[in-house]
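In: Okay, here's the prediction I keep looking at, along with the sequence it came from:
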Amino acid sequence: MTKNHSNQLVVDNITEGEIRKFKPDIVGITVTTPTFFDVRCNIVRIIRKMGDETVIVVGGPHVSALPEDTLRSCSEINIACKGEGELSMLEIANGNKLEDIVGITYRDGDNIINNQNRKPHDNINDFCFPSRHLVDMKYYCKGNPHVMHGIYSRATTIFTSRGCPYNCTFCAGSVALGRGVRFQSVELVVEEIEILIKDYKIEGLYFADDIFDVDKDRAVNICRK
C-alpha cells in the first residue's frame, strides 16, 4: 500500500480530532471477535458521525469468518475484507469497482453483496516489510514481559510464514489464511531481523507464525543465520 498511496495516517490511540484533521477517504480497522461488539463498533460509529464520505473497511479473523454478519451487526461499515487484505485494500484504494474486487463483502444500498473469496497470495515476499515507520515503535517495543512471555526485554513480533498444514477444529486460521503454508525467504527474514535490531534496537523476537518450525530445516537455518 505504501508503494502506491503515500498519504497515510496510522492511528493506534484513536482520537476524533486526528481523524477530522486528516479527513481520510478510507479508514481500515482490524477486527477480532472479542473487540468487535464494543471497541471497534464504537470507533466505527465515531468515524461515521463525521460524515458519509469516508469508506470504512474492516478486516481480520472475525470478519473473515462472518463477513455478512459483520455488516449486519454494524450498519456504519461499508466493506468487509475477507482473508488476506493487502491486495483487496489496494484495489479499494485505487478506486476499482467493488463488484470486481474479489475477497470483499460490501453494501449496495440495502443489499449485502458477498464477492468470491480471494485465493491466498503465493509469494508472500511481495508483502515485505511491514511499514513500521508509520507507528510509534518506541512505544510498542518498550521493555515489557508480555511479548517474550515473562522475559522483560525490548521486543516485537515477526511473521516469517502464513498458514498451517493442519485443520484443527478449534482454530480459524484456515478461514483467514487458507490451508497450507507459504514461506517468506530466509534471506528476507534475516534482513528484517537486522533492520529491527539496527533501527529499533530490538533485543527479543517473538515468531508469531502459526507453526514457526513446521519446516524444521528452515527454522534451524534462520536461527543459525
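Out: Here it is on my side, so go on.

In: C-alpha from now on. contacts and neighbour counts both.
Out: Noted.

In: Strands of the protein, start to end?
Out: With DSSP state E as the criterion, the chain has strands at 26-30, 55-59, 79-81, 104-108, 111-114, 155-158, 161-164, 180-183, 204-207.

In: Pipe these into JSON lines and attach distance to E16 and mean neighbour count per row.
Out: Formatted as JSON lines, the strands of the chain follow (distance: least, Cα to Cα, whole Å; neighbours: other Cα atoms under 10 Å):
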{"stretch": "strand 26-30", "distance to E16": "13", "mean neighbour count": "16"}
{"stretch": "strand 55-59", "distance to E16": "15", "mean neighbour count": "22"}
{"stretch": "strand 79-81", "distance to E16": "21", "mean neighbour count": "28"}
{"stretch": "strand 104-108", "distance to E16": "25", "mean neighbour count": "22"}
{"stretch": "strand 111-114", "distance to E16": "28", "mean neighbour count": "15"}
{"stretch": "strand 155-158", "distance to E16": "28", "mean neighbour count": "19"}
{"stretch": "strand 161-164", "distance to E16": "34", "mean neighbour count": "22"}
{"stretch": "strand 180-183", "distance to E16": "39", "mean neighbour count": "18"}
{"stretch": "strand 204-207", "distance to E16": "33", "mean neighbour count": "16"}
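
In: Okay, one more to line up with it:
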Amino acid sequence: MIKENFKKSINSILYVRLPCPKIWPVSLVYLADHIHKECPNVKQRILDLSLVEPEDESKTLIKTIEEFNPQAIAFSLRVIQPFSPEEGDPSLINAFNFYFSRNPIKKIKSALFGAKSVATYQNRTKKTLALINEASNKFGDRQILIGGPAFSVFWNFIMPRINNKAIGVVGEAENALLKIIKGLPLEEERFVWQENGSVKCGVQKQFVDLSQQTPVDFGYIESIYPGFKEYLDEPIGVQTKRGCPYSCLYCLYNYIEGKKVRYRNPQVIGQEIETLNKEYGIKKIWFCDSQFFPAKKDFAICERTLDEIIKRKLDIQWTSYMRIEHINKNIAEKMLASGVSDFELSINSGSQKVINALKLGFRLEKFF
C-alpha cells in the first residue's frame, strides 16, 4: 500500500490546520517555507481552521479543496484536547477540588464539571477526526497526510480512527514531505501507516540540518496563507533551535524533536525577527524552543542570537521557556537589552525529591 501511494510525485499541497486555540502556526510556516525553497514549482496553500467558526469548518474545508484542487491534503493536529490549564480555564481548580476538597458540594460540582469536560473532549475529537475522514472519502484520489504535535504523540490512537489510506508523519516533517513530493521511499522517516489491521511506524534516520536554513520568506507565506494578517497583533513564534537534552517525565519535546539540540544560525534568526518587526509591525516574539538556554555549554550561540537582536535595534518584546540556573550578569543584561519581557519556568516543586522523580535535571539550590 505504501509503495502504491508514492509512485507519483506531487505538485500541489493544501495544509489544513485542524481546529485549535488561536496561536501562530509556527511549524506549518517553517514547513511550507522549506518546501517552497526546495521545490519552488510545488503550489501550496494553508487553511487555518482555528480561524473558522465550528459550524463552518466542514463547509470551509470542502470548499477550499474544491477551489485549490491539491494533489495532497496535509492535516496538522496541534492539540487533541479542547481545554487546557490556561488563564481563565478552571480545569485544574476543579481537578484539585474533586480530589482534595473537604466540601462535598465542591466535590460534586467538580465531578459534574469533569464529566462535562470528558463529553466535550470526546465530541470535539470525534468532530476533528471526522474532518479528515470527510476529505478522504470525498476526494479519494488525493493523498491524505497527517502530522503535527498532537498526532506525533497520539498517532497509535488516532490512526485506527481515520481512513486507512492516510499516511502520518511523526515529529518534524520537512524531509519526509520532500520524499513524498518527489515520490521517493520513506523507509528512513518516522512515517505511520495502517497495514493488516495494525498501525506501524518507521524509524527516522536523520533530522533536519537547521544550520543551513535561511530566513523565512514571509512575503511568500502571506501569499499562500489567507489567515496571515489575523496574527499581526499576536505573539509570533520563532524557532532558534530544535531538540531537548532533558527527559522530564511530563514533556515530549525530546521525543518529537530528538535529544540532540540543533541550532539555527543566529544571523538568520535576527533577519527573520527584523522582517517581522520592520515590515509587519510585530512587537511580540515567542521563542518556541524547548528551552532558550538548554545548558551552560549552549550559552555562546544563544548569546549570539541576543547580540543579533540588539545590534539591529529592534522594537520587540520576547519570551520563552527558560532554564535560569546558569544565567550570569552578562547574559541577564543582554536579555534585557534585547527586549525580554517575561519567561516561563518549570520548577514544579520545592522538594528536590519530587524534582528528581520528575527527572527535571536541576538542583533547587541553583534557583534560590
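Out: Ah, there it is. Please read all numbers here as calculations on a predicted model, not as lab measurements.

In: rewinding a little: can you add distance to F127 of structure 1 and give the strands of structure 1 back as TSV?
Out: Output for the strands of structure 1, formatted as TSV (distance: least, Cα to Cα, whole Å):
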stretch	distance to F127 of structure 1
strand 26-30	17
strand 55-59	17
strand 79-81	17
strand 104-108	19
strand 111-114	25
strand 155-158	13
strand 161-164	11
strand 180-183	12
strand 204-207	17
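
In: Report the mean deviation for the longest helix belonging to structure 1 after fitting onto structure 2.
Out: Of all segments of type helix in structure 1, defined using DSSP state H, the longest is helix 186-200. In the superposition against structure 2, helix 186-200 of structure 1 averages 1.4 Å from its aligned positions (mean Cα distance after the TM-score superposition for structure 1).

In: what comes up buried for that helix?
Out: Neighbour counts over helix 186-200 of structure 1 (16 or more other Cα atoms under 10 Å) mark V186, V189, E192, L196, Y200 as buried.

In: Counterpart of the last one over in structure 2?
Out: This means Y200 of structure 1. Matched by TM-score structural alignment, Y200 of structure 1 corresponds to Y280 in structure 2.

In: do the first one as well
Out: Residue correspondence to structure 2 (TM-score structural alignment): V186 of structure 1 is matched to P266.

In: For its match, give me its contacts.
Out: In this structure, P266 of structure 2 makes contact with T240, I301, C302, R304, T305, E308, judged by Cα atoms under 8 Å, 6 or more residues apart in numbering.

In: Please determine how far it is located from E272 of structure 2.
Out: According to Cα to Cα, to the nearest Å, P266 of structure 2 and E272 of structure 2 sit 10 Å apart.

In: Kindly report the same for I355 of structure 2.
Out: 36 Å.

In: go on, K284 of structure 2?
Out: Between K284 of structure 2 and E272 of structure 2 the distance is 13 Å, computed by Cα to Cα.

In: and G168 of structure 2, what is it in contact with?
Out: Contacts of G168 of structure 2 (Cα under 8 Å, 6+ apart): L145, I146, G147, W155, M159, F191, V192, W193.

In: Quick one: map the third one onto structure 1.
Out: Just to be clear, that refers to G147 of structure 2. Under the alignment (TM-score structural alignment), G147 of structure 2 pairs with G59 of structure 1.

In: Kindly report the same for the fifth one.
Out: Counting by TM-score structural alignment, M159 of structure 2 corresponds to L71 in structure 1.

In: what about the residue lying closest to that match once chain neighbours are set aside, how many neighbours?
Out: Spatial nearest neighbour of L71 of structure 1, chain neighbours left out: I77 (6.0 Å); criterion: Cα to Cα, 6 or more residues apart in numbering. By other Cα atoms under 10 Å, 22 other residues sit near I77 of structure 1.

In: so who does I77 of structure 1 touch?
Out: I77 of structure 1 makes contacts with V44, V55, I56, V57, V58, L71, as judged by Cα under 8 Å, 6+ apart.

In: next one: E187 of structure 2
Out: Contact analysis of E187 of structure 2 by Cα under 8 Å, 6+ apart lists G202, V203.

In: try the one 10 residues further on
Out: Applying Cα under 8 Å, 6+ apart to G197 of structure 2 gives no contacts.

In: circling back: take the buried residues of helix 186-200 of structure 1 and write them to a markdown table, including distance to D213 of structure 1.
Out: As requested, those are arranged in a markdown table below (distance: Cα to Cα, whole Å):
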| residue | distance to D213 of structure 1 |
| --- | --- |
| V186 | 13 |
| V189 | 14 |
| E192 | 18 |
| L196 | 21 |
| Y200 | 26 |
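
In: quick one: which of those is nearest to M137 of structure 1?
Out: Closest approach to M137 of structure 1 among the buried residues of helix 186-200 of structure 1 (Cα to Cα): Y200, at 7.2 Å.

In: gap between stretch 37-51 of structure 1 and the chain center?
Out: On the basis of Cα atoms, centre = their mean, to the nearest Å, stretch 37-51 of structure 1 sits 19 Å off its chain's mean C-alpha point.

In: for it, which positions count as buried?
Out: For stretch 37-51 of structure 1, the buried set under the neighbour-count rule, 16+ other Cα under 10 Å, comprises R40, C41, V44, I47, R48.

In: Could you do stretch 69-86 of structure 1 as well?
Out: 70-71, 74, 76-85.

In: Distance of D217 of structure 1 relative to I113 of structure 1?
Out: 44 Å.

In: cool, I26 of structure 1 as well?
Out: Between I26 of structure 1 and I113 of structure 1 the computed distance is 19 Å (Cα to Cα).

In: Could you do P130 of structure 1 as well?
Out: Distance, P130 of structure 1 to I113 of structure 1, using Cα to Cα: 30 Å.

In: and if you look at V147 of structure 1?
Out: 39 Å.

In: and what of E53 of structure 1?
Out: Per Cα to Cα, E53 of structure 1 is found 20 Å from I113 of structure 1.

In: cool, E191 of structure 1 as well?
Out: Plainly put, E191 of structure 1 is 41 Å away from I113 of structure 1 if you go by Cα to Cα.

In: next one: the helix or strand hosting Y30 of structure 2 to chain centre, how far?
Out: Taking DSSP states H and E as the criterion, Y30 of structure 2 maps to helix 26-38. Relative to the centre of its chain, helix 26-38 of structure 2 is centred 13 Å away, using Cα atoms, centre = their mean.

In: Perfect, I'm done here.
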